[in-house]
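>>> Attaching a predicted model along with its sequence, questions to come.
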Amino acid sequence: MFQEYSGAVLVNNSTFPVGETERLHSLMGHQHSRVALPDTLEEGRAWLSFTRPVRWLLGCDDAMGEQMTRELLRAFNRRSEVFQCMPCRAAELTKLAINGMLATRISYMNEIAGLADTLGVDVEHVRQGMGADTRIGFEYLYPGCGFGGPNFSRDLMRLADVQSSSGRYSALLEQVMDINEQKKETLFRKLWGFFEGDLAGKTVAIWGAAFKPGTARIDHAPVLTLLEALWAQGVTVKLHDPAAIPALYSAVGQRNDLMTFEDDPYLACQGADALMLVTEWKAYWNPDWHRLASLLREKLILDGRNIYDPAFVASCGLHYRGIGRRADPTTL
């Protein structure tokens, strides 16, 4: 069935284990050039990341494959300097290694945020000091309530599988993934601490379900772990998300202890004891704090993305708990 493609170029744009492009090439009889072109599209900004890529990882083992792939992509991007050419297996491993490094930065920063919480230090000061060091920089240096998404999580697990199948064990990767799973419960633990474990019968508003702004997907999203923990303690959830509600119902089904909203985020806060910010949609960045103070019975804000100013939130009469940050009003 592959004979009709004789002389063509096999381009593998999927993230498979290292060596998969070679395996596909052998199945097709070796009469084609083979190219590994790892997927670098970003969820929510796919067209921009395709037409203005930071890089194209071009894994090819012969000149014809490289030339034809460059020619194919030239119509969409004329910047030849974004092509980084290397052998197929190197390109496949590079894609996995990049996401492994980014995940490691996030998990490390989340560990520092946990330490800052214990020591009573505002992690934002630490983050700014670290990022100002040119050897580190600010990218992927924001603590939060965990990362998700189909590609990021998949690449981490695939990298761990590659390590295992090659006879190596990566304690680092295991720790990165473990830290992330623990961090998905951090807002629940802060809620538990605030109410001293008395959560039965409470109502919590959640802003954001998607694994990141700009997408309707909830694959491996922190909200899934958070919902399980809340429901296990008898908490009713009122959740707002502008795009991900259908995906959420597909994942958890219809429940009496879940109410959802897609239009007005303040509707989710009416009668709630606390508000959790899980996904940093732009609609959530500048809320009416005095309105929130009047809607939330216990006036508690749990900021899972550290997008709010703790002191300002407290000045509006609310308790603030972030990731490595906190503030309380002097008077209520």
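Good, I have the coordinates. Residues are numbered from 1 along each chain as shown.
>>> CA atoms for contacts and neighbours, from now on please.
Will do.
>>> Pretty sure residue 98 sits in a strand.
No. Residue 98: not assigned to a strand; according to DSSP: H, G, I helix; E, B strand; the rest coil it is helix.
>>> can you count the residues close to it?
By other CA atoms under 10 Å, 13 other residues sit near residue 98.
>>> Do a quick rundown of the strands in the stretch 201-332 of the chain.
With strands called from DSSP state E, counting those that start in this stretch, the stretch 201-332 of the chain shows them at 203-207, 236-240, 258-261, 274-277, 300-303, 319-321, 326-327.
>>> any idea how far the host helix or strand of residue 189 is from the chain center?
Taking DSSP states H and E as the criterion, residue 189 maps to helix 186-194. Chain-centre distance of helix 186-194: 21 Å, with CA atoms, centre = their mean, to the nearest Å.
>>> so what secondary structure elements neighbour it?
Helix 186-194 is packed against helix 222-232, strand 300-303, with contacts defined by 3 or more CA pairs under 8 Å, 6 or more residues apart in numbering; DSSP states H and E.
>>> The last one: which residues count as buried?
Buried residues in strand 300-303, counting neighbours by 16 or more other CA atoms under 10 Å, are found at 300-303.
>>> what's the answer for the first one, then?
Across helix 222-232, burial judged by 16+ other CA under 10 Å covers 222-227, 229-230.
>>> will you turn the residues you listed into CSV that also has distance to residue 246?
Shown next, in CSV, are the buried residues of helix 222-232 (distance: CA to CA, whole Å):
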residue, distance to residue 246
222, 17
223, 14
224, 14
225, 18
226, 18
227, 16
229, 21
230, 20
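>>> A further structure is provided below for comparison with the first:
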Amino acid sequence: MKVTIFGIGYVGLVQAAVLAEVGHHVLCIDVNSKKIENLKQGILPIFEPNLSALITKNFKEGRLRFSTQEKKGVNHGLIQLITVGTPSDSNGFTDLQSVNSVVHSIAKYMEDYKVVLNKSTVPVGTTEKMQAIMVNIIKKRGVKLNFDIAFNPEFLKEGTAVTDCINPDRIIIGTDNKLVLKLIYELYSPFVQNRNFIILMDIRSAELTKYTANCMLATKISFINEISNLAERLGVDIENVRQGIGSDSRIGSSFIQPGCGFGGSCFPKDIKALIRASKEMGYHPRLLQAVEDINISQKNKLPDLIKQHFGNALHGKIFAVWGLSFKPNTNDVREAPSRTLMEILWNAGAIIQAFDPKSMNEIKLIYGFRKDLKLMKTKELALQNADGLIICTEWDDFQNPDLNLIKKNLKESVIFDGRNLYDPEIIQKEGLIYYGIGRGSSNRKKY
């Protein structure tokens, strides 16, 4: 099939590569000309495992192309996939400017039947409004053209997005149109063994399903973080509790890792958006509000432990920070806990020596040159003359460190483990002070 994808971010680029890999002819459209030219040279705007090889292969074989020309994109594909960003502001208002721009372009340039498949996360009712916009534009053009529109949410996880796209848990389609369903079955047939993988529902239900899925996962994270704070006060190790509840098949072990808060482009904004939508309907979403509040508080957990240890005397202190991305195997630093940590420490007069395997360029773009930020080439260099080590991201590279090297390089032998990577007993036996998240007596104080 011929497919056009509007928006070449995490979702669009992964979707494009995987669809091209199974034989579809994909044209990617983006307004950022530099991004398009870089992609033609094999330079990706994001890091995602296994993605670069797929892009290079399918571009060379002619199944994957890139352009800034919207008209060309509209004319290319029977399927018009929308994967542009829908950021939200501090009040949870979703910015639909990019989505509406694509819709306008499709309606303006289309010359024959199109299926518009929206994968961008949008408030309930948005797809219906997109349809109305297209009808109005086509009417003003004075032409008779047919199109159908459906909502097809994505459930990719950054860091495993390629695998998730090739082996989806499920594919949700919001439509009541049999022709659209037939075409979508054809589009996704290489990824599903049987049609039970495809869940059909109305458009509004599909829109709410996307928000609900992300908010449910965020709720699990905030819940375990809430319990970790209680465990700390009770002198209980949350890791024992986590294993105990995770072995229950009704709960499962996913998304119950305590830590220094969640970030990324999805969970924080989708929580805000659903809170806003609830309030607009006259309902106060108490649980969703608590999930957001707990996460905001949890991002302050590491700075609080650091201040507890050093007695607020942070001016001139140097801290090694391992991990800047919001999760491992990505270069995405949007809403990353590391950023909250660094900004708080900077305000207290501290200096950061940071290392991350993939996201240091992104941090450099955000913060520019600062005397109190040093981006180091290796995790070992980040340790030199530091007053303490802080773990913000659970990269594999940080899992089994040389404790003697850490102790030798740090001016004060203290580790603040925001992802509970290490066993407190092992760390303490090596003569290091250890603070984790909800690790019981290891960082218990009088409350």
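Sure thing, it's come through. Note that this is a predicted model, so its numbers are computed, not measured.
>>> in structure 2, what residues pair with the helix holding residue 189 of structure 1?
On the basis of TM-score structural alignment, helix 186-194 of structure 1 is assigned to residues 301-309 in structure 2.
>>> Of all residues in structure 1, which one is nearest the centre?
residue 147 (3.3 Å; CA atoms, centre = their mean).
>>> about what we covered before: what is the mean deviation of the match of helix 186-194 of structure 1 from its aligned residues in structure 1?
Following superposition, stretch 301-309 of structure 2 is found to deviate from structure 1 by 0.8 Å on average (mean CA distance after the TM-score superposition for structure 1).
>>> Just the buried residues of that stretch, please?
301-306.
>>> Same list, those, but as TSV with distance to residue 161 of structure 2 please.
Shown next, in TSV, are the buried residues of stretch 301-309 of structure 2 (distance: CA to CA, whole Å):
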residue	distance to residue 161 of structure 2
301	29
302	29
303	31
304	34
305	34
306	34
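>>> tell me the two of those that are most distant?
301 and 306 (8.7 Å; CA to CA).
>>> re earlier: could you dump the strands of the stretch 201-332 of structure 1 to CSV with distance to residue 267 of structure 1?
Compiled in CSV, the strands of the stretch 201-332 of structure 1 are given as follows (distance: least, CA to CA, whole Å):
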stretch, distance to residue 267 of structure 1
strand 203-207, 9
strand 236-240, 8
strand 258-261, 7
strand 274-277, 12
strand 300-303, 16
strand 319-321, 20
strand 326-327, 25
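>>> Show me what the residue nearest to the centre of structure 1 lines up with in structure 2.
Residue 147 of structure 1 maps onto residue 262 in structure 2, by TM-score structural alignment.
>>> thinking again about what came up before, so which of the buried residues of strand 300-303 of structure 1 comes closest to residue 200 of structure 1?
The closest of these, once distances to residue 200 of structure 1 are taken by CA to CA, is residue 300, at 16.6 Å.
>>> distance of the closest one from residue 313 of structure 1?
Residue 300 of structure 1 is 10 Å from residue 313 of structure 1, where distance means CA to CA, to the nearest Å.
>>> Now the common contact residues for the two.
Taking CA atoms under 8 Å, 6 or more residues apart in numbering as the criterion, residue 300 of structure 1 and residue 313 both touch 319-320.
>>> thinking again about what came up before, can I take it that the match of residue 147 of structure 1 is in a helix?
No. Assessed with three-state DSSP, residue 262 of structure 2 is coil; it does not lie in a helix.
>>> Could you measure from it over to residue 101 of structure 2?
Residue 262 of structure 2 sits 31 Å away from residue 101 of structure 2 when distances are taken as CA to CA.
>>> if we can go back for a sec, quick one, which of the helices and strands packed on helix 186-194 of structure 1 gets closest to residue 65 of structure 1.
helix 222-232 (40.7 Å).
>>> quick one: that closest one aligns where in structure 2?
Mapped onto structure 2 using TM-score structural alignment, helix 222-232 of structure 1 covers residues 337-347.
>>> who touches the matching stretch?
With CA under 8 Å, 6+ apart, stretch 337-347 of structure 2 has contacts from 260-263, 299-300, 302-303, 314, 323-326, 333, 351-352, 372, 392.
>>> what's the mean distance for that stretch versus structure 1?
Relative to structure 1, stretch 337-347 of structure 2 is 0.8 Å off (mean CA distance after the TM-score superposition for structure 1).
>>> Run the chain-centre distance for that stretch.
For stretch 337-347 of structure 2 - counting by CA atoms, centre = their mean - the centre lies 19 Å from the chain centre.
>>> Check stretch 181-198 of structure 1 too.
Averaging C-alpha positions (CA atoms, centre = their mean) puts stretch 181-198 of structure 1 20 Å from its chain's average.
>>> distance between the ends of it?
One end of stretch 181-198 of structure 1 to the other measures 24 Å (CA to CA).
>>> Same question for stretch 143-158 of structure 1.
From its first residue to its last, stretch 143-158 of structure 1 covers 24 Å (CA to CA).
>>> which position in structure 1 aligns with residue 391 of structure 2?
Aligned against structure 1 by TM-score structural alignment, residue 391 of structure 2 finds its counterpart in residue 277.
>>> Check residue 287 of structure 2 too.
Correspondence of residue 287 of structure 2 to structure 1, assessed by TM-score structural alignment: residue 172.
>>> Now whichever strand or helix holds that match on structure 2. Mean distance?
If you go by DSSP H and E, residue 172 of structure 1 is part of helix 171-183. By mean CA distance after the TM-score superposition for structure 1, the fitted helix 171-183 of structure 1 averages 1.1 Å away from its aligned residues in structure 2.
>>> which other helices and strands contact that helix?
Taking 3+ CA pairs under 8 Å, 6+ apart as the contact cut, helix 171-183 of structure 1 packs with helix 88-119, helix 150-165.
>>> so the first one corresponds to what in structure 2?
Okay, so that is helix 88-119 of structure 1. Using TM-score structural alignment, helix 88-119 of structure 1 lines up with residues 203-234 of structure 2.
>>> Check the mean deviation of the matching stretch from structure 1.
Stretch 203-234 of structure 2 sits 0.7 Å off on average (mean CA distance after the TM-score superposition for structure 1).
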